[in-house]
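**Student:** Sequence plus the predicted model coming up.
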Amino acid sequence: MASLAQDLEFWMTRLPPRLRSTPIIQLAIPGSHDSTTHVLTKKSDVAPDADPIIRFLKFLKPILGPVVCRWSKTQAVDIKTQLQNGIRYFDLRIATKKTTSQFYFVHKLYAECVDRVFEHIKCFLDAHPEEIVILDCQHFYDLSAKDHERFIAFIVATFGPKLLPCSESMTHLTLDHITKKCKSQVILIYRNKQMSRQFLWPSACFPTPWPNTTSISYLLNFLSRGLTHRNFSVGFVSQCVLTPTVWYAFTNLFSSLKNRCALPLAPEKQNWLKRQSPGKGGINIVICDFVDYQAYQFCKEVVNLNLKLLETTDEQFPVAD
């Protein structure tokens, strides 16, 4: 088989039976970092996750707005387009806003309303019954306990039976098991220990160590070390991203996160990915910025890593019942 990525919109649906009966924690799955930032503009409101200095100087929005936008935007396309091009894991940061009861996605600035994005995801899943998504509610800002209850109720109202219940073991969670036996399509990670529901997957099920660096060599070593030490009974998120500090952005005032971080990293990221393998002992979820770069080459690379699983023997390749 030459490629598993010829139709990224249906790549999970069209996997060979052997891969659809492989635990998802052993598959290579592409994801996006700060998934909802494509809508950010210089006029976007400062969000509660912004650095203190940005919040303090928000009265200088006409001057700082363009700079903060360039260094906060990590994606160029919306989630609907990401789904159509193979992304199946989404990194989500949620906040409230004083002027409304709605929930918003944020990354230094306010992005889209949650309800609009979740509706796009639901419509995609309705039309693609053998695809799944992993929604990682990574951070929450200015949410009270009552806000969390409202947000969870909204999730249930949107996705209902599509939400996969948590289980003690993850080794049986294959695409066929999730979509055909459980009739589910959404794994919802909720990184808030105070909230507990049957369908809220805790952080421990999908560790996501943060490199927090602008050094490419440090990042790639960090990613490789993470895979060496990962717990292979649960999922694992490799964050293939560079993270600029406020000072770094200030010293590159007229550039952007894309030009100073994402583009220089791209060839090294591709080389690193080619050396990886999924399966027990290998890579699982990989996320990056600007997933659309070079016609979604990142998505194609990650999806095609699963071809390596077809090259292994049955003894090397445990398949779930």
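**Tutor:** Sure, I can see it. Numbers count the residues shown, from 1 in each chain.
**Student:** okay, CA-based contacts and neighbour counts for the rest of this
**Tutor:** OK.
**Student:** Count the residues that sit near Thr213.
**Tutor:** If you count neighbours by other CA atoms under 10 Å, Thr213 ends up with 15.
**Student:** Any figure for the gap between it and Thr37?
**Tutor:** Using CA to CA, to the nearest Å, Thr213 is found at 20 Å from Thr37.
**Student:** which residues are contacting the helix or strand Ile155 falls within?
**Tutor:** For Ile155, the host element (DSSP states H and E) is helix 145-159. With contact meaning CA atoms under 8 Å, 6 or more residues apart in numbering, helix 145-159 is reached by Phe103, Phe118, Glu119, Lys122, Leu163, Val186, Met195.
**Student:** What count of nearby residues applies to the last one?
**Tutor:** Using other CA under 10 Å, Met195 has 13 neighbouring residues.
**Student:** show me the contacts for it.
**Tutor:** His148 are the contacts of Met195 under CA under 8 Å, 6+ apart.
**Student:** ok, now which ones touch the residue lying closest to Lys258 once chain neighbours are set aside?
**Tutor:** With CA to CA, 6 or more residues apart in numbering as the criterion, Lys258 has its nearest non-adjacent residue at 7.1 Å, and that residue is Thr74. Residues near Thr74 by CA under 8 Å, 6+ apart: His33, Asp34, Ser35, Thr37, His38, Leu257, Lys258, Asp289, Phe290.
**Student:** Included below, for side-by-side comparison, is a second structure:
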Amino acid sequence: MPAKKDKSYCDWMSQLPPELHDIPFFKLAIPGSHDSMSYDLDINSSIIEPDRLKRLSRIYCARKIVRKWAVTQDETITKQLDAGVRYFDLRIARKAHDPDPTRLYFHHGLYTRTDVETVLKDVNDWAGGHPKEILVLALSHFHGFDKNVAEQLHRHLTSFIVTLFGAKLIHKRDIPTLKSCWDKGRNVIVSYDSRQHFNELWSKIPYYYGNSMNTRDVESKLCQFLEKPSPAQSFFVCGLNLTLPENARILLYILRPCDNLVKVIRRSLPRLLRWVEQQAAKTPVNIVASDLVTRDGFVPTIIKLNTSKRVKP
């Protein structure tokens, strides 16, 4: 007997039951990716964070340690899309002394190898091949956008985004549903965490997270956020991700010789997924973001929330 194939979530939105097609997108449960480009971190780049290790950028061992504790995803953005992820946390950076004045990268501890425009073109191609899948791209942080170049860089990047995605962009004045997006042929939402003047771009989407490496603390803090009243017609992110401390306690983690962030995440994610299933029965969730989104049943767990009793018109 042939082995049973895993269910594909490449086009899961188009396969949702008809009664969910007119639900505001803010009320759907959407799998999201935290630090989406961290799989691409460049071991040869300078260290951006943590501050305590910046001065050690020239030392390969220091960069290796940073990368070991900064990688939160292990699949490309296209494979994350194929796996069913629909929200992407994209942290933008400009390299100092780059000869190209408008070339940008992503970052998390280190810079990525691949530039922003190349990745966004890949996302645009994927969106074109899956017109019924709605994507949310959240651009933030903008490291290295110094005052003398910030306006030029923001203008270049936002113009590139609007030109690239064009008619696919869902405007911020809309209250999107699956059906309304399908009818208009639009399937990309871009959230831009900085001042901009394009009607096609959305403002910052709140991202709630536990700011801890302890799963119980993460659960407790997320409960506090989720149980507060929130605007009825807006996106929000519930981040299941673990966060390294910013003080000297970070050394307790990054100096472990036989451990890394991926291993810690794999130990904690099953518990966090059980928690989000229980929590979603009590309070609404919208975008749920995580590390290692292609592993341990993360995507199917979040998608399944859409067919539970919590989703109401």
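**Tutor:** Sure, I can see it. Note that this is a predicted model, so its numbers are computed, not measured.
**Student:** Please state their TM-score.
**Tutor:** Once superposed, chain against chain, the TM-score is 0.88 (TM-score structural alignment, normalised by the length of the second structure); 295 aligned residues with a CA RMSD of 2.0 Å.
**Student:** picking up where we left off before, quick one: which of the contacts of Thr74 of the first structure sit in helices?
**Tutor:** Of the contacts of Thr74 of the first structure, the ones assigned to helices by DSSP state H are Leu257.
**Student:** Kindly indicate which of the contacts of Thr74 of the first structure lies nearest Phe232 of the first structure.
**Tutor:** Minimum separation from Phe232 of the first structure among the contacts of Thr74 of the first structure (CA to CA) is found for His33, which lies at 22.3 Å.
**Student:** residues in contact with the closest one?
**Tutor:** For His33 of the first structure, the contacting residues are Thr74, Gln75, Phe90, Asp91, Gln239, Val241, Ile287, Cys288, Asp289, by CA under 8 Å, 6+ apart.
**Student:** returning to that earlier point: residue range for the helix holding Ile155 of the first structure in the second structure?
**Tutor:** With TM-score structural alignment applied, helix 145-159 of the first structure matches the range 151-165 in the second structure.
**Student:** what distance separates the matching stretch from the middle of the whole chain?
**Tutor:** With CA atoms, centre = their mean, to the nearest Å as the basis, stretch 151-165 of the second structure stands 20 Å off its chain's centre.
**Student:** Tell me roughly how far it lies from the first structure on average.
**Tutor:** Stretch 151-165 of the second structure, aligned to the first structure and superposed, deviates on average by 1.0 Å (mean CA distance after the TM-score superposition for the first structure).
**Student:** Now that stretch: buried residues?
**Tutor:** Residues of stretch 151-165 of the second structure classed as buried under the neighbour-count rule (16 or more other CA atoms under 10 Å) are Leu153, His154, Leu157, Thr158, Ile161, Val162, Leu164, Phe165.
**Student:** what would these look like in JSON lines with distance to Thr301 of the second structure?
**Tutor:** Shown next, in JSON lines, are those (distance: CA to CA, whole Å):
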{"residue": "Leu153", "distance to Thr301 of the second structure": "38"}
{"residue": "His154", "distance to Thr301 of the second structure": "36"}
{"residue": "Leu157", "distance to Thr301 of the second structure": "34"}
{"residue": "Thr158", "distance to Thr301 of the second structure": "34"}
{"residue": "Ile161", "distance to Thr301 of the second structure": "31"}
{"residue": "Val162", "distance to Thr301 of the second structure": "33"}
{"residue": "Leu164", "distance to Thr301 of the second structure": "32"}
{"residue": "Phe165", "distance to Thr301 of the second structure": "30"}
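**Student:** which two from those end up farthest apart in space?
**Tutor:** The distance between the two most remote of those (CA to CA) is 18.2 Å, for Leu153 and Phe165.
**Student:** From Gly160 of the first structure, how far off is Phe199 of the first structure?
**Tutor:** For Phe199 of the first structure, the distance to Gly160 of the first structure (CA to CA) stands at 10 Å.
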